[in-house]
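Visitor: Have a look at this prediction, sequence included:
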Amino acid sequence: MQTFLKATTAQTTRSPKDKCASGFSIEKKSKLTPWVEKYRPKWVDEVAFQEEAIAVLKKSLEGADLPNLLFYGPPGTGKTSTIIAAARELYGLELYKQRVLELNASDERGIQVIREKVKNFAQLTVAGTRPDGKPCPPFKIVILDEADSMTAPAQAALRRTMEKESRTTRFCLICNYISRIIEPLTSRCSKFRFKPLADQVQEERLLEICEKEKLKYTKEVVPTKMINSLIQVCFQGRFEKLEFAVRSMVDEGYAATQILSQLHDCIVEQDLSDKHKSVITEKMAVVDKCLCDGADEYLQLLSLCSIISAAGTPEQLKV
């Protein structure tokens, strides 16, 4: 028994040097922040390409008042970042966690969440001053991300909560598809559509991050020769060559979204009927959505090219 206890003590006892080394590694790991969070806009002015929503938010922040908001638009356009930046300006870093409730409605989308978490948080009263002495609005903010995933009963319960707690709470609903939000909710919110980010805006932001992180980078696009050869292989209809061409482009390191964008421009210029172009571009839209959702690049491009290869046979396009 004593031998066992000694062995256990020897394993659990660490030298001061080991403890320091362990503490250093833990501290080092805690400082590692994903770039998505590190370079997320901290203030409303830093949000890019959404002038309408930013202009209204600035006026609301100046008057320390905020309506219920509904942000909708494609993923990655800054909807969540915008409301978080606005809340930080209203409350400061000290009160942010106390005054803001963030929920992802796709994970917590039932009526029970509305009755418990949201309702209990909304009923709390708050003061109108910050620890630094600056005034702040006497209301809280509930952020419901992916609100279009909420069930119909949960949306109905949220409507009643919005009515009862209008003096103490403001709601910000964030969704991709506004058509999935019930009309009683949309009528109680100021609606803002977030536009897809222009390529130039994305490029400027990426280059800025590269410079801050001291990364080496090159501005590169898929060579026109490769795009044209891929189109020619598609029209030849030989699957073996098509598979090899797609695999080669992916293995070269070109992003599928980049290939897709240049393929779109090339297809528009091709001598094809409007019907064929519409079928191909519709497939491109589907592939673009799948890529955004994390689908396999090679399989998606191969699927698109098989549709392009059928452009000469209208019967196959109907499938």
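Guide: Arrived safely, thanks for sending. Residues are numbered from 1 along each chain as shown.

Visitor: CA atoms for contacts and neighbours, from now on please.
Guide: Fine.

Visitor: how about the helices of the stretch 51-200 of the chain, start to end?
Guide: 51-62, 79-99, 111-113, 119-122, 152-164, 183-186, 199-212 (DSSP state H, counting those that start in this stretch).

Visitor: Turn these into a markdown table, columns for mean neighbour count.
Guide: A markdown table is the format used below for those (neighbours: other Cα atoms under 10 Å):
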| stretch | mean neighbour count |
| --- | --- |
| helix 51-62 | 15 |
| helix 79-99 | 19 |
| helix 111-113 | 16 |
| helix 119-122 | 18 |
| helix 152-164 | 17 |
| helix 183-186 | 15 |
| helix 199-212 | 12 |
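
Visitor: Adding distance to D251, write the ones you listed out as a markdown table.
Guide: Converted to a markdown table, the helices of the stretch 51-200 of the chain look like this (distance: least, Cα to Cα, whole Å):
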| stretch | distance to D251 |
| --- | --- |
| helix 51-62 | 39 |
| helix 79-99 | 34 |
| helix 111-113 | 46 |
| helix 119-122 | 51 |
| helix 152-164 | 45 |
| helix 183-186 | 46 |
| helix 199-212 | 23 |
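
Visitor: Take this one as well and set it beside the first:
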Amino acid sequence: MLFYGPPGTGKTSTILALSKQLYGPTLFKSRVLELNASDERGISIVREKIKNFARLSVSNASKEDQEKYPCPPYKLIILDEADSMTSDAQSALRRTMETYSNVTRFCLICNYITRIIDPLASRCSKFRFKPLGDNSSLARLQYIVSSEKIKLEDETKILKEILKLSEGDLRKAITFLQSACKLFSFGTDGDKAEAPDADSMNIDDPVVVPTFSITDIQEIAGVIPNSETNKLIQRLVAKNFNDIFDYLREDVFKAGYNGSNIINSLHDSLVLGGDDDDDDVDLALSLNHDQKNKISEIIFAADSKLTNGCNEQIQVLDACLKIAVLL
């Protein structure tokens, strides 16, 4: 099998859940070999560790396991992030898959199927995992919030912002939620406070989860907050080039914001319409299609140059000045 799709869509969780349903907790340890990105992925591992495990004969399952689980007569090798393997390692793996297919099955997991060589991909049943829908992801986050007794004033709005920032990656969304709770979950007066020293904590001490805002989530995610984007757009509309330069240098770059995030934030606000609930500036500017097309071209060019390693301050400033002329 070949599972492919963007990160955080449940590829690894699916095959692990399937293997545990097939073998049970006892046989799982001896019948399943999982290798991920933290393991050595060179050709030597394919020739030694994977081949040695694949060639082993299958042990008989106990009567108790056979009554509870299917226990198929083969082992399972899970190769997570298989697209990070070298071409030589993938070629060696193809031969191993053919030789020991009678006692061993393989599941390859990757983000980019184009990085899997054709001889290997053609021997697999392919399953594409698409980004999770907002409704399913929101329901899962709401379940976590309810189970962990997290109190949020505007729960739905905050969770939707988390989903927006995670871009269909449920794992990233859960990490953002967990990080926010860890940062703001100490204290009894509802105020944000730093976590106390572990030695001074008592398990019986009351712990209150303060309400964190959308801005807090954006800071955790490392994106430029809506308020900062609004201030930048105000300066672009005013066409005060010296003010734009000073603001980017003193307030944006010195705050540590990434150039790509600034560009993406401008695209969301000017081209896609921004946040309707923002009062600082009307981000849904009445731009015509021609203006939006030109802004998209400017942002695309800047993002491409940033990806190629150009100086982010120069590229962001250049893009902002070009956009200011169009507004």
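Guide: Cool, got the structure. Because the structure is predicted, anything quoted here is derived from the model rather than measured.

Visitor: rewinding a little: and K134 of structure 1, which of the helices of the stretch 51-200 of structure 1 is closest to it?
Guide: Closest approach to K134 of structure 1 among the helices of the stretch 51-200 of structure 1 (Cα to Cα): helix 79-99, 9.0 Å.

Visitor: for structure 2, what spans make up the strands?
Guide: 2-4, 32-35, 75-79, 104-110, 126-128 (DSSP state E).

Visitor: and the gap between I83 of structure 1 and S30 of structure 1?
Guide: Per Cα to Cα, to the nearest Å, I83 of structure 1 is found 26 Å from S30 of structure 1.

Visitor: same deal with L5 of structure 1?
Guide: In terms of Cα to Cα, L5 of structure 1 sits 34 Å off from S30 of structure 1.

Visitor: F239 of structure 1 now?
Guide: F239 of structure 1 is 49 Å from S30 of structure 1, by Cα to Cα.

Visitor: go on, N120 of structure 1?
Guide: In terms of Cα to Cα, N120 of structure 1 sits 32 Å off from S30 of structure 1.

Visitor: Kindly report the same for V268 of structure 1.
Guide: 49 Å.

Visitor: neighbour-wise, which of these two wins?
Guide: V268 (14 against 9; other Cα atoms under 10 Å).

Visitor: and S166 of structure 2, what is it in contact with?
Guide: K172, A173 (Cα atoms under 8 Å, 6 or more residues apart in numbering).

Visitor: counterpart of it in structure 1?
Guide: Using TM-score structural alignment as the criterion, S166 of structure 2 has no counterpart in structure 1.

Visitor: Look up how far I116 of structure 2 lies from S166 of structure 2.
Guide: From S166 of structure 2 to I116 of structure 2 the distance is 26 Å (Cα to Cα).

Visitor: Count the neighbours of the counterpart of V46 of structure 2 in structure 1 for me.
Guide: Per TM-score structural alignment, the equivalent position to V46 of structure 2 in structure 1 is I114. Here the number of neighbours of I114 of structure 1 (other Cα under 10 Å) works out to 22.

Visitor: just N228 of structure 1 next, same as before
Guide: So N228 of structure 1, with other Cα under 10 Å, has 15 neighbours.

Visitor: Number of residues surrounding L270 of structure 2?
Guide: Quick note: L270 of structure 2 (other Cα under 10 Å) scores 23 neighbours.

Visitor: Same check on S303 of structure 1?
Guide: With other Cα under 10 Å as criterion, S303 of structure 1 counts 14.

Visitor: measure it to G23 of structure 1 for me?
Guide: 50 Å.

Visitor: So T77 of structure 1 versus F192 of structure 1, what's the distance?
Guide: Applying Cα to Cα to T77 of structure 1 and F192 of structure 1 gives a distance of 12 Å.

Visitor: Could you check which residue of structure 1 pairs with E81 of structure 2?
Guide: In structure 1, E81 of structure 2 lands on E146 (TM-score structural alignment).

Visitor: List the contacts of L79 of structure 2.
Guide: E34, L35, N36, F106, C107, L108, I109.

Visitor: burial measure for the closest residue in space to L272 of structure 1 that isn't next to it in sequence, as a count.
Guide: Closest residue to L272 of structure 1 in three dimensions, ignoring its sequence neighbours and counting by Cα to Cα, 6 or more residues apart in numbering: A311, at 7.9 Å. Residues near A311 of structure 1, counting by other Cα under 10 Å, number 22.

Visitor: what residue of structure 2 takes the place of A311 of structure 1?
Guide: Match for A311 of structure 1 (TM-score structural alignment): K322.

Visitor: could you check the distance from that match over to K49 of structure 2?
Guide: 56 Å.

Visitor: And L170 of structure 2, by the same measure?
Guide: 32 Å.

Visitor: do the same with S13 of structure 2
Guide: S13 of structure 2 is 23 Å from K49 of structure 2, by Cα to Cα.

Visitor: likewise D154 of structure 2?
Guide: To K49 of structure 2, D154 of structure 2 is 51 Å away according to Cα to Cα.

Visitor: same question, G256 of structure 2
Guide: Where K49 of structure 2 is concerned, G256 of structure 2 sits at a distance of 44 Å (Cα to Cα).

Visitor: L232 of structure 2 now?
Guide: Separation of L232 of structure 2 from K49 of structure 2 (Cα to Cα): 55 Å.

Visitor: okay, those two: which has more neighbours?
Guide: Applying other Cα under 10 Å to L232 of structure 2 and K49 shows that L232 carries more neighbours, namely 21 against 11.

Visitor: Please, where are all the helices along the stretch 151-300 of structure 2?
Guide: 155-166, 170-183, 214-221, 226-238, 241-247, 259-270, 289-307.

Visitor: buried sites along stretch 258-268 of structure 1?
Guide: I259, L260, Q262, L263, I267 (16 or more other Cα atoms under 10 Å).

Visitor: In space, what's closest to the second one - neighbours in sequence excluded?
Guide: Same thing as L260 of structure 1. Nearest to L260 of structure 1 is M284, by Cα to Cα, 6+ apart, at 7.3 Å.

Visitor: residue contacts, that neighbour?
Guide: So M284 of structure 1 contacts L260, H264, L304 (Cα under 8 Å, 6+ apart).

Visitor: switch the cut-off to 10 Å
Guide: Contacts for M284 of structure 1 (Cα atoms under 10 Å, 6 or more residues apart in numbering) come out as 260-261, 263-264, 278, 290, 300-301, 303-305, 307-308.
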